[in-house]
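*Asks:* quick one, what's the 3D model for this:
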Amino acid sequence: MKNYTITVNGNVYDVTVEEKTGAGTLQRPSTPAAPAAAAAPAAKTEPALQKVSTGGIEVKAGAAGKVFKIEKAAGEQVKKGDAVVIIEAMKMEIPVVAPEDGTVAQIEVTVGDAVEAGAVLATLDPA
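*Replies:* This next block holds a predicted model:
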């Protein structure tokens, strides 16, 4: 049995692959593999959000790509849906938006940075 993490169309999955042990017999897992939390598809602009210990909110990339533009700076007010960072993936500009109203506490990336899906791009303080 081997475990792999794969990404298909921007969705991340943890999979377990059965190995053949002889002439047509398979090893079966004793428990079914649990699916991984799927990352947001590349076309989706709503980032995953998670409360952080400082009381802020992490704004995460929904897809892997390159930081194309930073729309907001630390200290700026944002409304839910405002673009905070724009990433470029597959020749498309994908806005990563504020999940709720607040103030930008910190921008964690710079223009040109390569980012993976789920990477923290910015932190917001709730309004």
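*Asks:* going by C-alpha atoms from here, please, whenever you check contacts or count neighbours.
*Replies:* Will do.
*Asks:* which element is the residue lying closest to Ile70 once chain neighbours are set aside on?
*Replies:* The shortest distance from Ile70 to any non-neighbouring residue, by Cα to Cα, 6 or more residues apart in numbering, is to Val85 (4.5 Å). Val85 is located in strand 83-89, with elements delineated by DSSP states H and E.
*Asks:* one more to line up against the first:
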Amino acid sequence: MKYIVTINGKNYEVEVERGHATIVKTTETAEKVYVSQPATVPAQPVTPTQATSATNQVTSGDGEPVKSPMPGMILDVRVSAGAAVKKGDILFILEAMKMENEITAPENGLITAVSIAKGTSVSTGDVLAFLKT
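*Replies:* Model prediction:
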């Protein structure tokens, strides 16, 4: 699995396999990030699902939640907050068991918040977005 970690204004693309991490690429970020305590590597291994599904997830929004029907990886996010959608419009592409699945809008409405980003691992029932009808 590959992750992007930002530390002190630098993005590190890190590849993790079997508990071993390797830095693939380093880039500067547009804005500096200041950390009050030094970052440390956890002593116990963290599964990829735990590491990515909890990051950057909006847990509340205006409207009904659009949830993941199965565990997998988000390959594409086709909507953003404020987008008007119709029933059946493709919101996300979810890869599960080597198959690409289209997550569609259940109703006509307005996307009020998007909870996940491209490359995020999700579990069944994770909130992907909020739809106000």
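*Asks:* quick one on the thing from earlier: the strand holding Val85 of the first structure maps to which residues in the second structure?
*Replies:* Applying TM-score structural alignment, one finds that strand 83-89 of the first structure aligns to the residue range 90-96 of the second structure.
*Asks:* before we move on, back to that, mean deviation of the strand holding Val85 of the first structure from the second structure?
*Replies:* Its matched residues in the second structure lie on average 0.9 Å from strand 83-89 of the first structure after superposition (mean Cα distance after the TM-score superposition for the first structure).
*Asks:* what packs against that strand?
*Replies:* For strand 83-89 of the first structure, the elements it packs on are strand 65-70, strand 92-97, judged by 3 or more Cα pairs under 8 Å, 6 or more residues apart in numbering; DSSP states H and E.
*Asks:* helices along the second structure, start to end?
*Replies:* Using DSSP state H, the helices of the second structure run over 48-53.
*Asks:* residue ranges of the strands in it, please?
*Replies:* Listed from the start of the chain, the second structure has strands (DSSP state E) covering 2-7, 10-17, 20-28, 64-67, 72-77, 84-85, 90-96, 99-104, 109-114, 121-122, 127-132.
*Asks:* out of those strands, which is closest to Thr52 of the second structure?
*Replies:* strand 121-122 (5.7 Å; Cα to Cα).
*Asks:* that closest one: average distance to aligned residues in the first structure?
*Replies:* With both structures laid over each other, strand 121-122 of the second structure and its partner residues in the first structure are 0.4 Å apart on average (mean Cα distance after the TM-score superposition for the first structure).
*Asks:* read off where that strand ends up in the first structure.
*Replies:* Aligned using TM-score structural alignment, strand 121-122 of the second structure spans residues 114-115 in the first structure.
*Asks:* I am finished for the moment; much appreciated.
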